[in-house]
Each structure stands twice: as structure tokens, then as C-alpha cells.
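Engineer: Return atomic coordinates for the entry below.
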Amino acid sequence: MTERHYNEDHCEPIRQRLSNCTTQFDLLRLLREITQFYGYSYFFVAGSGDGAISSLADSIIITSAPSDLIRRYDETGLMERSPLMRALSGMGAPIQCRLDEPFKALTVDEQAALDAFSAEFNLDCCFITPVYQREYGPAAVCFLGKCKPMSFSDTANLAMISNLAHQKLRRVSAQPNKTDSPLTERERECLVWTSSGKTSIEIARILGLSEHTVNHYLNNAARKLDAVNRTQAVALAIRQGFID
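Structural biologist: Next up, the predicted model:
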């Protein structure tokens, strides 16, 4: 099996490229490249946060997957028994799960639901790396797609990259909101992505929200900043130091 390596012939060393990421958008773009390089279609970073997780949508921190994929998976009702849930409980090692092979723990109906979901989005495998940081608790970096099993070397490399990417994501996301800011963290996130040129649909995909919810956050932000539209809201937020 052909092994893939991040080296000077392909791009800059991955550690250096991650260190150069200063925003979630930078990291999203790099993770999309990594996703494609390893033959997958989508990635997502999930976390358990402070509360119980009952759905994939609740766990998403950042993703390239379409909102329809996340919604459809949650409709299968398989989240609580998934390898991702075990990873979000702080258990397990990196694992490549084949979606084109039966899961012994599933009932006939559950297996049928998983098969239908996989066929709809052309998926046959996922790779999950549990990650942990003391300040944030357990999380996971996941890749989904239709590709051949990875070699041991590729598995180790992608697990290492996943850990580094999660650490970087937490650092670039940790920039505190100004104490006098009227914006909630979600409103601030939506404005940041708007300032990067993202549409509501794209922001919804990145944050794992609905387009309606993103528009709600942006409208609230504009109202709080006394702006006539989201473009002016971004300009005012930057001018007042509420976003970078």
C-alpha cells in the first residue's frame, strides 16, 4: 500500500504550517487539505463541552461536512453507541472504522440505518483520534470518506496531525472576548467568519448550525452594535475590538 508523507515535495512540514495558522479559517483550510490528501471527504472536530452529548450536532466544534450529513446521522439515533461517543468519553486509541462492514453491536434495523446513511453520502470509513487537553476535557478529530484502509504509518501520521490540529484549534479559539463586549461567543464567531468572507450557509456548515440560526446570531449582533447590516456590524466590531 502506498504511504503518504508530508514533506518538502508536497508542502511545508505540517508542524510549521499548523504554527502559521492564526484563525479558525486558516485551520479549516489546512484541515481540508489534509482531509483530501489522506483520501477522505470531510473532517470534524468534536468535543463534549460541559454537558452531556446526545447528538453529533451538539458535539461539533468545527467541520467541513455539510449540515445535511450531520442532521441525517443524528436521525439514525446511533450517536450514543458510536466510536465517536467512546472517544468523547476519553476512551480508546485512534481507530479506523469500516462502514462497509457489519457492526456486531448493532441491531438489524440500526445496521440498515447506518448502511442507508453511508450510501447517501458515499462513505465507507471513518478515522477517529481521541484527543485530550486538561482545560477542555476529551475531544476527537474525525475524518469521513470513501477510501482504502490506511497503512500503519499513515494512521500514526494522521493521529499525530489530529492531536496537533486540536491543540492549535483550542489556542486560536481561546482569544477572550472583551469584558465590555455585548456579543455572545456564538455571535462573535459568526461575525469573525463573516469578516473572512463566508456566507451564512458556509458559516452554518463550519459551525454545525442551521442557516437560520447563523442569521439569527448575525442579526442579534447587528442589533447590539446598532448596525444596519452584517457588513457594518463586522466593521463596528473590529473598530471596537470585539473581534480581530
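Engineer: all contacts plus neighbour counts: C-alpha atoms, from now on.
Structural biologist: Noted.
Engineer: helix/strand/coil for residue 10?
Structural biologist: Of the three states, residue 10 takes coil according to DSSP: H, G, I helix; E, B strand; the rest coil.
Engineer: Now do it against residue 19, distance only.
Structural biologist: If you measure residue 10 against residue 19 using Cα to Cα, to the nearest Å, the figure is 17 Å.
Engineer: cool, and residue 31?
Structural biologist: In this structure, residue 31 and residue 19 are separated by 13 Å, where distance is defined by Cα to Cα.
Engineer: go on, residue 88?
Structural biologist: With distances taken as Cα to Cα, residue 88 is found 25 Å from residue 19.
Engineer: Likewise for residue 40?
Structural biologist: Distance, residue 40 to residue 19, using Cα to Cα: 23 Å.
Engineer: before we move on, the earlier item: quick one: which of residue 88 and residue 19 has more around it?
Structural biologist: Neighbours were tallied for residue 88 and for residue 19 using other Cα atoms under 10 Å; the higher tally belongs to residue 88 (24 against 12).
Engineer: Identify the residues contacting that one.
Structural biologist: In this structure, residue 88 makes contact with 46-48, 130, 138-140, judged by Cα atoms under 8 Å, 6 or more residues apart in numbering.
Engineer: One more sequence to fold, the one below, so I can look at both together:
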Amino acid sequence: MGDDLISAPLPVEQMKARLDAVEGFIKELGLSRTQFDVFRLMKRVTDYFSARVFMVMNMPPVGSPTLAASSVITNWPAEMLSEYDSHNLLLSSPVFERLRSVSVPFAFDMMAVARERDAKTSEITKSLFSRFNMPRGGCFPVCDGAGNRGIVTWTGDMPAFSTPDMMALNYLSAHIFNRLAEIRDMDARVTETLTEREIECLNWTAAGKTSIEISEIMGLSEHTINHYLNRATKKLDTVNRTQAVAKALRLGLIK
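Structural biologist: Have a look, this model is predicted:
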């Protein structure tokens, strides 16, 4: 499961190209404002390193039966994740057992991991990860500024990650998990600062009402309604009402 699965080092030219790409990803990450922004970036990182899927998750509590409950963002196929959880594979996962006891990144091979399981879950694991073309990958333990532990993984049918790849992905993982925590904190502050009137206006906008219609419903002037909506748009760090409504829906501020 460990260092012996890492491939030979890259040539100097390829290593420099990797570092330049990582620098670009980090700059773009700093401009991300939503989880979806980070999701799109993660897809490009995944493609760049020839992997198939990624997952950013909080460290699952001991005894947690499902992986989905700890996932923050992922592009794992829904069917794959559902099957993984339906067989309770997290409870007996050698990968997560190791992740709870180490703070260093490591590569893994699912066939080797499966051999560490009991006979029943071993066969299920081999079949599942083979069917979805996810035979190997890398795990990167991370933590945010508040000390919350997490994990970033990349999995696929690519060749084993090189040492420079593991170093680059480890560096990226730390930045990704931290940025997601920052976005979560920003969202929490927005939730606290939006007023009841602003949320009500967003609710009616989401229902398809115009400013004039909302003014009639709420018994306020159209100018006042526009003022509430413009202020809500700025507080949500969005550029228009459509984006404001979409973000408010995502944050659970409106339904």
C-alpha cells in the first residue's frame, strides 16, 4: 500500500512542468469563491495527473458506516459510492485505518488493499474498483486552520504516481482543503449578516416574482425591494440576482 507503489522520478523538464502547473492551480484556487469553483478546479487537476476521480472529505469518525457522509466534494460515480456504502466497506477499510494513524501521504493499490480484508469484502472490493477503473491512487491527509482533519484522494487507472507527483499533489491537497474551509467560513458569515427582509426578497425572486410584484406582496416600494436585493447580492459576493438566488439556495437560506 505504501512507498513501493510510487513510480520512478520524472525527468527534470517534466518535473519543472509539474511545478509550473501546480503554481497555476494554486493561483486559481485562491480566486475560488464557491465549492463549485473548487470542484471544477479539481476536475482539471485530476485530468492533468491522468487520474479518473477525486474526493475531498472530512476524516470519517471511527465506526462511521458511510463514506458519502464525510464527502465534501467528489466526482466519484454515484453508483460506485452507493455500492461502496451499501456493503459497509468503510468500516473495514485498511486504507482508512492507516489514514487515522498517519499524517503522511501514501500511494495504494486496490488489489493489495483487498488482500488485507476478509474474504467476503475482499472480493467485493476487487470487483467494485475494477469495474469502475479505479485500481490505484494516492491518499493525502490534510487539516485546516481549526485543526479539523481531512483527506484528499485521487484514484484511477493511471500509472503509479511518481515521487514529484506525490509531492505536488500533497502540496495541492493542503491548499484545497484549507480553501474549502475558508469558503465554508465565508458562507457562514454571509448567513449571519443577511437580514430577514433580504432573505424574504430572495425567496420571492426564487419563486419567479419581479421587483414590482414583490413590492405589492410585501407592501413596500419597488425602490426598497431593489435595495434589499442589491444588498443581498453584494453580501453573497455574487454579480447579479440570479447568482444570488442560486447561492442562497445552496446555502439553505431559501427553499
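Engineer: Quick check: the farthest pair among the contacts of residue 88 of structure 1?
Structural biologist: In these, two members sit farther apart than any others by Cα to Cα. They are 48 and 130, at 11.5 Å.
Engineer: joint contacts of those two?
Structural biologist: Shared contacts of residue 48 of structure 1 and residue 130, defined by Cα under 8 Å, 6+ apart, are found at 88, 138-139.
Engineer: Looking at the residues you listed, which is nearest residue 237 of structure 1?
Structural biologist: Sorting those by how near they are to residue 237 of structure 1, with Cα to Cα, puts residue 139 at the top with 30.4 Å.
Engineer: so who does the counterpart of residue 22 of structure 1 in structure 2 touch?
Structural biologist: Residue 22 of structure 1 maps onto residue 33 in structure 2, with residues paired by TM-score structural alignment. For residue 33 of structure 2, the set of contacting residues under the criterion of Cα under 8 Å, 6+ apart consists of residue 183.
Engineer: rewinding a little: narrow the shared contacts of residue 48 and residue 130 of structure 1 to those in strands?
Structural biologist: Mapping these onto strands (DSSP state E) picks out 138-139.
Engineer: mind putting the shared contacts of residue 48 and residue 130 of structure 1 in JSON lines, distance to residue 233 of structure 1 included?
Structural biologist: JSON lines is the format used below for these (distance: Cα to Cα, whole Å):
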{"residue": "88", "distance to residue 233 of structure 1": "36"}
{"residue": "138", "distance to residue 233 of structure 1": "35"}
{"residue": "139", "distance to residue 233 of structure 1": "32"}
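Engineer: what's the closest of the shared contacts of residue 48 and residue 130 of structure 1 to residue 167 of structure 1?
Structural biologist: Looking at those and their distance to residue 167 of structure 1, the nearest is residue 139, at 10.6 Å (Cα to Cα).
Engineer: How many neighbouring residues does the closest one have?
Structural biologist: Residue 139 of structure 1 has 28 neighbours, counted by other Cα under 10 Å.
Engineer: Let me see the contact set for the equivalent of it over in structure 2.
Structural biologist: Aligning on TM-score structural alignment places residue 139 of structure 1 opposite residue 150 in structure 2. Neighbouring residues of residue 150 of structure 2 by Cα under 8 Å, 6+ apart: 56-59, 141-144, 177.
Engineer: and those residues as TSV, adding neighbour count, secondary structure and distance to residue 124 of structure 2?
Structural biologist: Written out in TSV, the entries for the contacts of residue 150 of structure 2 read as follows (neighbours: other Cα atoms under 10 Å; DSSP: H, G, I helix; E, B strand; the rest coil; distance: Cα to Cα, whole Å):
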residue	neighbour count	secondary structure	distance to residue 124 of structure 2
56	24	strand	23
57	22	strand	23
58	20	strand	24
59	20	coil	23
141	23	strand	26
142	26	strand	28
143	19	strand	31
144	17	coil	34
177	25	helix	30
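Engineer: all strands in structure 1, in order from the N-terminus.
Structural biologist: For structure 1, strands defined by DSSP E occupy the ranges 42-47, 60-63, 95-98, 125-133, 137-145.
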